[in-house]
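[1] Return a 3D structure for these sequence lines:
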Amino acid sequence: MNDTILRHDWRIEEIEALLDLPFNDLLFRAQTLHRAHFDPNQVQVSSLLSIKTGACSEDCGYCSQSAKYNTDVEPERLLPVGR
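    Now for the predicted structure:
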């Protein structure tokens, strides 16, 4: 596997081989790639921000944001742009 090239031409067999790796082997390979291209002592942390909580007009049965269900979520207005 060439670690220096971003690929978009993965074959199904290659993807399945990655998915079949034991978790620790997959973690090791990911860490090896990270160390090759980034400072190994730094990790980017991202977080999700709900720009609107509750009172959504959509009726998605799996989502606690929908106004159609009682989820005990306190509705909040849509965040302003740029926040």
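[2] from here on, contacts and neighbour counts on C-alpha atoms
    Will do.
[3] And for Gly54, the neighbour number?
    Using other Cα atoms under 10 Å, Gly54 has 22 neighbouring residues.
[4] I'd like the structure of this one too, to check against the first:
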Amino acid sequence: MSKKPLKTFADLSPIYRQPLFSLLEQSRQVHREHWGEKEGVQLCRLLSIKTGGCSEDCGYCAQSSRYDTGVKAERLMDR
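    Sure, this is the predicted structure:
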């Protein structure tokens, strides 16, 4: 029952070319199969609380205050 992983665009092309609502229906079927009818989908949101002011040393991140990422520092939430 194990399938080989999809690795190339050619492997993924049939999925990519399906209509959106067909993909949504297939995802609903997979969800129902593994988690049942009653289990909902858990949503998660990220909230920036210190844009451009983080003290961590992550050069790739727009939150970092140590690198010029072009993001204007601003507080979005009061403490």
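[5] Next one: Lys72 of structure 2 from Ser64 of structure 2, what distance?
    Counting by Cα to Cα, to the nearest Å, the gap from Lys72 of structure 2 to Ser64 of structure 2 is 11 Å.
[6] swap in Tyr16 of structure 2?
    Separation of Tyr16 of structure 2 from Ser64 of structure 2 (Cα to Cα): 35 Å.
[7] picking up where we left off before, in terms of neighbours, single out the busier of Lys72 and Ser64 of structure 2.
    Ranked by neighbour count (other Cα under 10 Å), Lys72 of structure 2 and Ser64 place Ser64 first, with 21 against 12.
[8] okay, and the longest helix along structure 2 goes to which residues in structure 1?
    Taking DSSP state H as the criterion, structure 2 has its longest helix at helix 20-35. Aligning helix 20-35 of structure 2 against structure 1 (TM-score structural alignment) gives residues 23-38.
[9] mean deviation (superposed) between the longest helix of structure 2 and structure 1, please.
    For helix 20-35 of structure 2, the mean deviation from structure 1 after alignment is 0.5 Å (mean Cα distance after the TM-score superposition for structure 1).
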